[in-house]
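> okay, here's the prediction I keep looking at, along with the sequence it came from:
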Amino acid sequence: MSAVSAGDPSGPTSGRTSGRTSGRVPAPDRALAGLRERKKQRTRLALIDAALELFLAKGYEATTIDEIVAAVEVSQRTFFRYFATKEDVVTSFLTEHDQILADALAARPPGERPFTALFESMRVVLQTIAEGAPADGVRFRRVRQVIERTPSLMAAQMARYSAAAEALAAQIARREGVDLEHDLRPRIVVAFYLAAVKVAFEDCARQDIWDAGTVAARVEEAVALVGRTMRDWV
């Protein structure tokens, strides 16, 4: 409770609150909560950065959690407060992009064609990567490099794609008012869309292109090419 409480007759709110608090969090408490959140985010990013540096230097499989926490000078307990497994250090960064995509798709106009809605939602994700802080661009590059070099993470990436595909198909089905259990079209549209994204990312990896802005442009080109290819070749 703040220093001036609802029950304090000397307080300026006496006679108006009838013993009830306003429900507002005092400014010092809000500032402290904000400071704690920023500290947690710094620790999480420090663990990600240390892990990615070790993965690229030693290899993902050869790097231990003990080495990651030693680099940041925190305990294993702290590590597991942020990540369930070593794999989560890499995939959690990409899961954030999945959530941005899902939120962007939910905000698209109801009458928009499904593939266009997916395409425009991906623009939001790519702009977030390209326009983010320089450190985010470095993390994006390192995450992609680690995945491309690690078969087990490539498998995890495919599992993530499958989960993301099902979630996006469910959103498309809701937008179009169809039953996902009996209508294959939402899954087909999403499959074409994700295939284009995957091909673009892999093409950038083959050409050693890691700049977030360039990758974003290549993904946009690939997604647009799907529509033209399906129109001309099928």
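All right, it came through fine.

> C-alpha only now, for contacts and for neighbours.
Will do.

> just checking, next helix/strand downstream of the longest helix along the chain?
Counting residues, the longest helix in the chain under DSSP state H turns out to be helix 27-58. Toward the C-terminal end, the helix or strand that comes next after helix 27-58 (DSSP states H and E) is helix 65-72.

> assign G23 to helix, strand or coil.
Local secondary structure at G23 is given as coil here, using DSSP: H, G, I helix; E, B strand; the rest coil.

> which other helices and strands contact the longest helix of the chain?
Under the contact criterion of 3 or more CA pairs under 8 Å, 6 or more residues apart in numbering; DSSP states H and E, the helices and strands touching helix 27-58 comprise helix 65-72, helix 86-106, helix 134-149.

> and if we set it to 7 Å?
Helix 27-58 makes packing contacts with helix 65-72, helix 134-149 when contacts are defined by 3 or more CA pairs under 7 Å, 6 or more residues apart in numbering; DSSP states H and E.

> so how far is the shortest one from its chain's centroid?
Between the mean C-alpha location of helix 65-72 and the chain-wide mean there is a distance of 24 Å, by CA atoms, centre = their mean, to the nearest Å.

> what about versus this one:
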Amino acid sequence: MAGDGAKRPYRTSPSVRQARADRLEAAARAVESAALQLFELRGFDVVTVDDIAAAARISVRTFYRYFPAKDDVLRAVLRRRAQAVATALATRPADEAPMRSVRQAVQDVVAAEDSAEVARWVQVVEASLYATRVMLGVSILEFNGVLAEFLGMRLGKAPDDLEPAMLAVAAGAIILVAQTRWYLLGGDLAATISDALTVIDTVVLGGAGASE
């Protein structure tokens, strides 16, 4: 055994680690806000990382501490939503029809979002063909993955089996279409998405809600 004088490895407490994570998150959100303003003014395609760093009053090196690339500034919105939906799905009743759980979880998460910020994000993405394509891909990787994992678990199947995979893709596409429709026509975003997701129940599942 090591002697009494041996140094023990330093371990930060959970509260200290959480405080550090909160500071990093706040700093990243500040950079994200500065970037979004530039995207609105100049367009996503022409704004550079140097521009964002200057607007956020940080160095380019510091920018890359928070985001691997310019695209990731927009991806952050989808990743936060995917994480929030995963958390919300984990709290849904075990005996609830899977697609009903998805609809309610997504509605709750979207209702808690700042709709004005979502509208700004959609405007930036819609104005750039490149950003639209990238965000569609991110949505498939991030959001649809969360849904497929949950649906597979509830249906007793692997996430990449046909039924959970197809339901997840359908739900993800419906959410994107509903969000664009809301941006163009207005109204309540959470309700618009929830109403749109009933399409899976009524058209695809015949009102069964993917019941067990």
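Done, it's in. If you're wondering where the values come from, they're calculated on a predicted model, not measured in any experiment.

> TM-score for this pair?
The TM-score (TM-score structural alignment, normalised by the length of structure 2) is 0.80; 197 aligned residues with a CA RMSD of 2.7 Å.

> now mean neighbour count and distance to Y82 of structure 1 too, for the helices and strands packed on helix 27-58 of structure 1, in a markdown table please.
As requested, the helices and strands packed on helix 27-58 of structure 1 are arranged in a markdown table below (neighbours: other CA atoms under 10 Å; distance: least, CA to CA, whole Å):
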| stretch | mean neighbour count | distance to Y82 of structure 1 |
| --- | --- | --- |
| helix 65-72 | 17 | 12 |
| helix 134-149 | 17 | 17 |
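
> of these, which is nearest E96 of structure 1?
Distances from E96 of structure 1 to each of the helices and strands packed on helix 27-58 of structure 1 were compared using CA to CA; the minimum, 11.5 Å, belongs to helix 134-149.

> I'd like the next helix or strand past the closest one.
With DSSP H and E, the next secondary element past helix 134-149 of structure 1 is helix 151-176.

> hey, what's the angle from that following helix to helix 86-106? Just curious.
20 degrees (axes from the mean of the first three to the mean of the last three CA atoms, to 10 degrees).

> tell me roughly how far the helix or strand just after helix 151-176 of structure 1 lies from structure 2 on average.
Of the helices and strands lying after helix 151-176 of structure 1 in sequence (DSSP H and E), the nearest is helix 185-206. Overlaying structure 2 shows helix 185-206 of structure 1 at a mean distance of 1.9 Å from the equivalent residues (mean CA distance after the TM-score superposition for structure 1).

> in helix 185-206 of structure 1, which residues are buried?
Applying a neighbour-count criterion of 16 or more other CA atoms under 10 Å, one finds 185-187, 189-194, 196-198, 200-201, 203-205 buried in helix 185-206 of structure 1.

> what lines up with V118 of structure 2 in structure 1?
In structure 1, the residue paired with V118 of structure 2 according to TM-score structural alignment is F140.

> any idea how far F192 of structure 1 is from its match?
Going from F140 of structure 1 to F192 of structure 1 by CA to CA, to the nearest Å gives 24 Å.

> how far off centre is the longest helix of structure 1?
In terms of CA atoms, centre = their mean, the centre of helix 27-58 of structure 1 is found 16 Å from the chain centre.

> next, the angle from that helix to helix 65-72.
Using the same axes, to 10 degrees, helix 27-58 of structure 1 lies at 120 degrees relative to helix 65-72.

> in helix 27-58 of structure 1, which residues are buried?
43-55.

> can you classify R108 of structure 1 as helix, strand or coil?
With three-state DSSP as the criterion, R108 of structure 1 reads coil.

> which residue lines up with it in structure 2?
In the superposition onto structure 2, R108 of structure 1 corresponds to R92 when matched by TM-score structural alignment.

> what's the answer for E120 of structure 1, then?
Counting by TM-score structural alignment, E120 of structure 1 corresponds to Q104 in structure 2.

> element containing its match, please.
Under the criterion of DSSP H and E, Q104 of structure 2 resides in helix 98-112.

> coming back round to it: ok, the match of R108 of structure 1 - contacts?
Remark: with contacts taken as CA atoms under 7 Å, 6 or more residues apart in numbering, R92 of structure 2 is in contact with S101.

> related to what we said a few turns ago, how far away is the match of V118 of structure 2 from A130 of structure 1?
Using CA to CA, F140 of structure 1 is found at 10 Å from A130 of structure 1.

> and R61 of structure 2, what's its match in structure 1?
Looking across to structure 1 (by TM-score structural alignment), R61 of structure 2 lines up with R77.

> please tell me how far that match sits from A84 of structure 1.
Where A84 of structure 1 is concerned, R77 of structure 1 sits at a distance of 11 Å (CA to CA).

> ditto for V178 of structure 1
Shown here: V178 of structure 1 relative to A84 of structure 1, a distance of 36 Å by CA to CA.

> same check, this time on P110 of structure 1
37 Å.

> what does T43 of structure 1 give?
Per CA to CA, T43 of structure 1 is found 15 Å from A84 of structure 1.

> what does E202 of structure 1 give?
Between E202 of structure 1 and A84 of structure 1 the distance, using CA to CA, works out to 27 Å.

> one more: T64 of structure 1?
14 Å.

> of these two, who's got more company?
Comparing T64 of structure 1 with A84 by other CA atoms under 10 Å, the one with more neighbours is T64, at 14 against 10.

> for the counterpart of that one in structure 2, which non-adjacent residue is closest in space?
Residue correspondence, TM-score structural alignment: T64 of structure 1 in this structure matches T48 in structure 2. Closest residue to T48 of structure 2 in three dimensions, ignoring its sequence neighbours and counting by CA to CA, 6 or more residues apart in numbering: K70, at 7.4 Å.
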